[in-house]
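In: No sequence on hand, only this structure:
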């Protein structure tokens, strides 16, 4: 029985390498390729692939938001994150968004093929280092803690929430009825207060710390 697969990575050479590897196993059928999150979501909606090999660091809505969108479009699809990023927050956010497997691109080809086979029968695979960090993060989250967003204003929360949903500065500004300059200022305040380095870290933090599960005001 064939396993249908979608490859989503913004680097053509990576997609080519994965494509060549998958062709070594006749059980795997590639139904599409995507260079950004939006295209990956569209293809998943059309083909409902058994497995999506998804990079986290892609243009557009990014890997975390794409994971959530793909799971909404095709709930039965097994999303396998295949990335070179060691960002703990991003990994945790992707898993909370619905990713079922998380692997590093440095893994051996035969191990990737085996992991895809496991995914096709509903079993998850986690890179050991990622699994350890996620376990540690879960244990820390079980400890009573102050509201991680307590220092943010309601407007800053609105801006962060829209950013985490995949909004550009222009889209956030249009939705909230403010200027792009104001959006940038709010994001600067958010990252300063939360001690985050960039937009990607802000998105990951919002998902990981539960902001997206809160009811928007």
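Out: Here it is on my side, so go on. What you see is a predicted model, and the numbers here were worked out from it, not measured in a lab.

In: only C-alpha atoms for contact and neighbour calcs from this point on.
Out: Fine.

In: Now do whatever helix or strand residue 192 lives in: which elements does it pack against?
Out: Using DSSP states H and E, residue 192 sits within helix 180-194. Judged by 3 or more Cα pairs under 8 Å, 6 or more residues apart in numbering; DSSP states H and E, the packing partners of helix 180-194 are helix 154-164, helix 169-176.

In: got the contact list for stretch 103-113?
Out: Residues outside stretch 103-113 that contact it (Cα atoms under 8 Å, 6 or more residues apart in numbering): 21-22, 25, 80-85, 125-127, 130.

In: mind checking how far the helix or strand containing residue 19 is from the chain centre?
Out: Under the criterion DSSP H and E, the helix or strand holding residue 19 is helix 12-22. For helix 12-22, the distance from its own C-alpha centre to the chain's C-alpha centre is 20 Å (Cα atoms, centre = their mean, to the nearest Å).

In: Now do the buried residues in it.
Out: When burial is assessed from 16 or more other Cα atoms under 10 Å, helix 12-22 yields the following buried residues: 15, 18-19, 22.

In: Tell me where the protein has helices.
Out: Listed in chain order, the helices of the chain (DSSP state H) span 12-22, 37-47, 62-73, 88-97, 109-120, 128-141, 154-164, 169-176, 180-194, 199-208.

In: Pasting the second one now:
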């Protein structure tokens, strides 16, 4: 079976490398090379590929915006992110958008070929080092949020995050549209509930459980 592929990346040298790599694989057919999001959307409409290889960082619209637009246009397409790195936020977006594989550009070319074959067969392929770190961070954050949600209110959690970001009481008050005195009341309650003494300890606590 021939696997029909469209590839999108803002860097022509990357597309050239992909073309050279895939042309040596008899079951992989590269139908189109695209340098921006608009071209990618047109190519998918024209070729109806089995797999889309796309970078996150794209000109005009990023890879995630392309995938959001493709959700209605071609929901059956399998997507592989071929990118320089992936962080926790990007991993979350990829999962929400149904990305089937992630391969980093620093990896051996053979990994991309293996990924494509696994993905078209219905499997998933996530690069372990970077994706693993992002996934671990995401899970830690979600576990920390569950832990603290049983102690603090949603407003207190929001305020804790702002304190951890280094905002002072006045800035927090402006951000939340409350008085500075109300901020102090909230902080006093948070310190009491968590058994902490000051905002430095609160920031350390928030970072330790992955809340920020």
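Out: That came through fine. The structure presented is a predicted model; accordingly, all values stated were derived computationally and were not measured.

In: ok, back up a step: so what touches the helix holding residue 19 of structure 1?
Out: Counting by Cα under 8 Å, 6+ apart, the neighbours of helix 12-22 of structure 1 from elsewhere in the structure are 7-9, 28-30, 33, 35, 109, 113.

In: any idea which of the contacts of stretch 103-113 of structure 1 is closest to residue 74 of structure 1?
Out: Ranked by distance to residue 74 of structure 1 (Cα to Cα), those are led by residue 80 at 13.8 Å.

In: quick one, what contacts the closest one?
Out: The contact partners of residue 80 of structure 1, by Cα under 8 Å, 6+ apart, come to 51-54, 99-103, 119.

In: Quick one: the residues you listed as a markdown table, columns for neighbour count and distance to residue 145 of structure 1 too.
Out: Below are the contacts of residue 80 of structure 1 laid out as a markdown table (neighbours: other Cα atoms under 10 Å; distance: Cα to Cα, whole Å):
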| residue | neighbour count | distance to residue 145 of structure 1 |
| --- | --- | --- |
| 51 | 24 | 36 |
| 52 | 29 | 35 |
| 53 | 24 | 35 |
| 54 | 29 | 32 |
| 99 | 25 | 26 |
| 100 | 20 | 27 |
| 101 | 22 | 28 |
| 102 | 26 | 27 |
| 103 | 25 | 30 |
| 119 | 22 | 35 |
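
In: Closest to the centroid, which residue in structure 2?
Out: The structure's structure 2 has its C-alpha centroid closest to residue 90; by Cα atoms, centre = their mean the separation is 1.1 Å.

In: can you tell me how far residue 206 of structure 2 sits from residue 149 of structure 2?
Out: With distances defined as Cα to Cα, to the nearest Å, the gap from residue 206 of structure 2 to residue 149 of structure 2 amounts to 12 Å.

In: between the two, who's got more neighbours?
Out: For residue 206 of structure 2 versus residue 149, the count of surrounding residues by other Cα atoms under 10 Å is larger for residue 206: 21 against 13.

In: which residues does the residue of structure 2 most remote from its centre contact?
Out: Most distant from the centre of structure 2: residue 181, at 37.7 Å, with distances by Cα atoms, centre = their mean. When contacts are counted by Cα under 8 Å, 6+ apart, residue 181 of structure 2 touches no other residue.

In: In structure 1, what sits opposite residue 68 of structure 2 in the alignment?
Out: Matched to structure 1 by TM-score structural alignment, residue 68 of structure 2 sits across from residue 68.

In: who touches that match in this structure?
Out: Neighbouring residues of residue 68 of structure 1 by Cα under 8 Å, 6+ apart: 97-98.

In: Can you tell me how far it is from residue 150 of structure 1?
Out: Taken as Cα to Cα, the spacing of residue 68 of structure 1 relative to residue 150 of structure 1 amounts to 25 Å.

In: What residues in structure 2 pair up with stretch 199-213 of structure 1?
Out: Aligning stretch 199-213 of structure 1 against structure 2 (TM-score structural alignment) gives no matching residues.

In: Determine the number of other residues adjacent to residue 159 of structure 2.
Out: Residues near residue 159 of structure 2, counting by other Cα under 10 Å, number 22.

In: Could you do residue 130 of structure 1 as well?
Out: If we define neighbours as other Cα under 10 Å, then residue 130 of structure 1 has 18 of them.

In: Repeat that for residue 8 of structure 2.
Out: Burial of residue 8 of structure 2, expressed as a neighbour count using other Cα under 10 Å, amounts to 28.

In: any idea how far it is from residue 70 of structure 2?
Out: In this structure, residue 8 of structure 2 and residue 70 of structure 2 are 14 Å apart, going by Cα to Cα.

In: just to revisit the earlier point, alignment lookup: the residue farthest from the centre of structure 2 to structure 1.
Out: Using TM-score structural alignment, residue 181 of structure 2 lines up with nothing in structure 1.

In: check which helix or strand covers residue 181 of structure 2.
Out: Here residue 181 of structure 2, judged by DSSP H and E, is contained in helix 180-194.

In: buried set for that helix?
Out: Applying 16+ other Cα under 10 Å to helix 180-194 of structure 2 flags 180, 183, 186-187, 190 as buried.

In: Let's have those residues in a markdown table, adding distance to residue 136 of structure 2.
Out: As requested, the buried residues of helix 180-194 of structure 2 are arranged in a markdown table below (distance: Cα to Cα, whole Å):
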| residue | distance to residue 136 of structure 2 |
| --- | --- |
| 180 | 36 |
| 183 | 32 |
| 186 | 31 |
| 187 | 29 |
| 190 | 27 |
